[in-house]
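S.K.: whatever this is, show me its structure:
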Amino acid sequence: MTRFILALLACCVCFSVSAEQFTRFSTAKRHLIKTLPDNAKSIYCGCDIKKEGKKLIPDPSNCGYIPRNTLTRSGKVNVRALRIEWEHIVPAWEFGHQLQCWQDGGRKNCRKVSAKFRKMEADINNLAPAIGEINADRSNYRFGMLSENATQYGRCEVKVNFKQRVVEPPVYARKRIADTYAYMQKTYGLKISDKQQKLFNAWKKQAFADTSSASKL
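M.R.: Predicted structure coming up:
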């Protein structure tokens, strides 16, 4: 229980609703790198994050992350497994395809013609530090619950089912994810399915119950 509480708190330090607003994703990322707390953890594995100049590097020594692929298909080192990237918790595809600009030309067109899209893409409340390989594997898959064990990334407890296009995040990241979806709904009118809404509501209730139980210890 103690380990779970510490992991939950470690994840939570990465998120607080911020009044900072940006209109470019690149500018938002530079701001986040500059202001990242020393105790920040990667969202899906809870790895410590080291700063090397302007780069962020995951430290797998405590979190137990092992890359799913150490090499790319071309035989080169999988550099995305060695760096921290900024993950859109609500994927750009998910909020973008609800806008007309996406229908007219995808993400590139939305960046060009839609101020709303640029603001949504650069909203730091929807961004979290994630190991690049997992950011890539998550893609625009929806969140859900999976029956298989979490073995793809060493001791990292995230699960990705590529066939079903579903990602199950570790327990300590679920409230963060649910709160972010609620924020995007309230701020931008994001539409999500009833199934997803029920899942996020359940995650928030479970997190509240776990916190209440922990406070009684």
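S.K.: make it CA atoms for all contacts and neighbour counts henceforth
M.R.: Fine.
S.K.: burial count for C101?
M.R.: 19 (other Cα atoms under 10 Å).
S.K.: for A19, same thing?
M.R.: A19: 9 neighbours (other Cα under 10 Å).
S.K.: and whichever strand or helix holds K116, what does it pack against?
M.R.: Element membership for K116 (DSSP states H and E) is helix 115-121. On a contact count with 3 or more Cα pairs under 8 Å, 6 or more residues apart in numbering; DSSP states H and E, helix 115-121 meets helix 92-96, helix 100-113.
S.K.: contact partners for the residue nearest to the spatial centre of the chain?
M.R.: Central residue of the chain (Cα atoms, centre = their mean): I89, 4.1 Å from the mean position. Neighbouring residues of I89 by Cα atoms under 8 Å, 6 or more residues apart in numbering: N126, L127, A128, I177, T180, Y181.
S.K.: export the helices and strands packed on helix 115-121 as TSV, with columns for distance to N149.
M.R.: Output for the helices and strands packed on helix 115-121, formatted as TSV (distance: least, Cα to Cα, whole Å):
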stretch	distance to N149
helix 92-96	27
helix 100-113	34
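S.K.: so which of those helices is nearest A136?
M.R.: helix 92-96 (13.0 Å; Cα to Cα).
S.K.: which one of the contacts of I89 is nearest G154?
M.R.: Distances from G154 to the contacts of I89, taken by Cα to Cα, are shortest for A128, at 20.8 Å.
S.K.: that closest one: neighbour count?
M.R.: A128 has 25 nearby residues by other Cα under 10 Å.
S.K.: and W86, which of the three is it?
M.R.: Put simply, W86 is strand when judged by DSSP: H, G, I helix; E, B strand; the rest coil.
S.K.: how many other residues sit next to it?
M.R.: Based on other Cα under 10 Å, the number of other residues close to W86 is 21.
S.K.: list the contacts for it?
M.R.: With Cα under 8 Å, 6+ apart, W86 has these contacts: K29, L127, A128, P129, A130.
S.K.: pretty sure the third one sits against H88.
M.R.: Yep, that's A128 we're talking about. Yes - counting by Cα atoms under 8 Å, H88 is a contact partner of A128 at 6.8 Å.
S.K.: what segments of the chain are strands?
M.R.: With strands called from DSSP state E, the chain shows them at 48-52, 55-59, 84-88, 127-131, 142-143, 159-161, 166-168.
S.K.: of those, which is nearest Q152?
M.R.: Across the strands of the chain, closest to Q152 is strand 159-161 (Cα to Cα), at 7.0 Å.
S.K.: for the closest one, packing partners?
M.R.: So strand 159-161, by 3+ Cα pairs under 8 Å, 6+ apart, packs with strand 166-168.
S.K.: how about residues contacting the strand it packs on?
M.R.: Contacts of strand 166-168 (Cα under 8 Å, 6+ apart): R138, Y141, R142, F143, G144, M145, L146, V158, K159, V160, N161.
S.K.: and for comparison, fold this next one:
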Amino acid sequence: MSRSFRTVALCLFVCLFHSALLSAAPATFEAAKTQARQQVYHDRNDDGTFYCGCTWEWVGRSGGKVDHQSCGYQTRAQPNRATRIEWEHIVPASLFGQQRQCWQQGGRSNCKKSDPAFNVMEADLHNLTPAIGETNADRSNFRFGVLPGTDYRHGQCDFKVEFSDRLVEPRDAVKGQIARVWFYMHDHYNLNMATQQQRLMMAWDRQYPPTPWELERNQRIGRLMGHENLFITGERQWHLNHRNSGDGLRPASSSRAPASPAPAATRAAQAERIIGNQNSKVYHLPQGCPSYHQVSNRNIRWFDSEAEAQKQGYRKAGNCR
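M.R.: All right, here's what the predicted structure looks like:
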């Protein structure tokens, strides 16, 4: 073998190895933020933050300093967070965390330590977007909705929040993207979505089709994650009471760590788990209970059996057949 041939072969190997490293999906939320900054949004800081459309200057590995004048932003209450870029989970970590056993036994910190599947969800690049820290804080884990009578609280930023109702309405420019991310996360990780929220997301999906940037973002993230959001490409459609694929919980779908089984049910059977309403202390079965998909996400408590639910003081819904 000639020296020149060996050199070319070595260079090819190094390039392929480097490419594989670049295309690896992040294993943690911290790694995801850095990867999102460096390989997804590196050239997008002049195109606007998610909720307000403000430009920003990159600072450090994943942070940024917001230009308030670029969008007419005014600080509502948190000046430090209003000046910086933070990475927003479009589907809140608490929403998918609360549907995991680990959350009920110690919250987010326990999930990060004990549940590989939670870490995969938390680091999913499809669900991350740069936002002004204050809007990230004000959005909290509130549901999305429509707030025609609510005033703006952040200057000219087209972002409404109603704290008493725990509800947020984003600007029209991102409503369609939000809907398709919600479809993806719920389908991919077999999450429950309340009927009212399904109807809203279906309406936004129809009314606001993918923009050129949403399509480009999907491709960039797809190269890193190893899969695209099929609700953006049109290869998958959401229908009311959609049957989730659960692709993100299958061992073959992740090269990092297979999802550990739930205590009394496999991942494939997770859709058969019982939903308890923490507010009413009523539980609903996946078959025969009409209100199974109507429990608000913030009130959901998951059980693996009726005996477990009853032990925790829950009673079966009266409309179950």
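S.K.: what's the TM-score once they're superposed?
M.R.: After superposition, the two chains reach a TM-score (TM-score structural alignment, normalised by the length of structure 1) of 0.80; 186 aligned residues with a Cα RMSD of 1.9 Å.
S.K.: need the longest helix for structure 2.
M.R.: helix 3-22 (DSSP state H).
S.K.: which parts of that helix are buried?
M.R.: Within helix 3-22 of structure 2, no residue is scored as buried using 16 or more other Cα atoms under 10 Å.
S.K.: isn't T129 of structure 2 up against E88?
M.R.: Yes - using Cα under 8 Å, T129 of structure 2 is in contact with E88, at 5.3 Å.
S.K.: got a list of what the residue lying closest to R107 of structure 1 once chain neighbours are set aside touches?
M.R.: Distances taken as Cα to Cα, 6 or more residues apart in numbering place G96 nearest to R107 of structure 1, at 7.0 Å, with adjacent residues excluded. Contact analysis of G96 of structure 1 by Cα under 8 Å, 6+ apart lists W102, G106, R107, C110, F117.
S.K.: over in structure 2, see which of these survive.
M.R.: Checking these against structure 2 (both residues aligned by TM-score structural alignment, their matches' Cα atoms under 8 Å), the contacts still present are W102, G106, R107, C110, F117.
S.K.: show me where structure 1 has helices.
M.R.: Under DSSP H, structure 1 gives helices at 2-12, 25-35, 60-63, 92-96, 100-113, 115-121, 132-138, 171-188, 194-215.
S.K.: please name whichever of the ones you listed is nearest to G154 of structure 1.
M.R.: helix 60-63 (8.9 Å).
S.K.: and the closest one, which stretch of structure 2?
M.R.: Using TM-score structural alignment, the residues of structure 2 aligned to helix 60-63 of structure 1 are 68-71.
S.K.: for the matching stretch, buried residues please.
M.R.: In stretch 68-71 of structure 2, counting by 16+ other Cα under 10 Å, buried: H68, C71.
S.K.: neighbouring contacts of it?
M.R.: C52, G53, C54, T55, Q74, T83, Q156, C157.
S.K.: the fifth one: what's it in contact with?
M.R.: The contact partners of Q74 of structure 2, by Cα under 8 Å, 6+ apart, come to H68, H154, G155, Q156.
S.K.: my guess is the third one contacts G72, does it?
M.R.: Yep, that's G155 of structure 2 we're talking about. Yes - using Cα under 8 Å, G155 of structure 2 is in contact with G72, at 6.0 Å.
S.K.: okay, I5 of structure 1 and Q206 of structure 1: tell me how far apart.
M.R.: 13 Å (Cα to Cα, to the nearest Å).
S.K.: likewise for F4 of structure 1?
M.R.: For F4 of structure 1 relative to Q206 of structure 1 (Cα to Cα), the value is 13 Å.
S.K.: now S26 of structure 1
M.R.: 35 Å.
S.K.: F143 of structure 1 now?
M.R.: Distance of F143 of structure 1 to Q206 of structure 1, computed by Cα to Cα: 16 Å.
S.K.: and G96 of structure 1, by the same measure?
M.R.: G96 of structure 1 is 30 Å from Q206 of structure 1, by Cα to Cα.
S.K.: ok, now K163 of structure 1?
M.R.: Between K163 of structure 1 and Q206 of structure 1 the distance is 28 Å, computed by Cα to Cα.
S.K.: neighbour count for those two, which is higher?
M.R.: Counted by other Cα under 10 Å, K163 of structure 1 and Q206 do not tie: Q206 has more neighbours, with 15 against 6.
S.K.: map C156 of structure 1 across to structure 2 for me.
M.R.: So C156 of structure 1 corresponds to C157, using TM-score structural alignment.
S.K.: how many residues are close by the residue lying closest to K316 of structure 2 once chain neighbours are set aside?
M.R.: Nearest non-adjacent residue to K316 of structure 2, counting by Cα to Cα, 6+ apart: Y283, 5.0 Å away. Neighbour count for Y283 of structure 2, taken as other Cα under 10 Å: 29.
S.K.: quick check: the aligned residue for Y283 of structure 2 in structure 1?
M.R.: Using TM-score structural alignment, Y283 of structure 2 lines up with nothing in structure 1.
S.K.: let me know the secondary structure of Y283 of structure 2.
M.R.: Y283 of structure 2 ends up strand, using three-state DSSP.
S.K.: I figured it hits A307, correct?
M.R.: No - if you go by Cα under 8 Å, Y283 of structure 2 and A307 don't touch, sitting 11.0 Å apart.
S.K.: number of nearby residues for the residue lying closest to I300 of structure 2 once chain neighbours are set aside?
M.R.: Leaving aside its sequence neighbours, I300 of structure 2 sits nearest to N277 (Cα to Cα, 6+ apart; 5.2 Å). Counted with other Cα under 10 Å, residues neighbouring N277 of structure 2 total 22.
S.K.: ok, and the most crowded of the contacts of G96 of structure 1?
M.R.: Of those, with other Cα under 10 Å as the count, F117 tops at 24 neighbours.
S.K.: ok, it - contacts?
M.R.: G96, L99, C110, R111.
S.K.: fine by me, we can end here.
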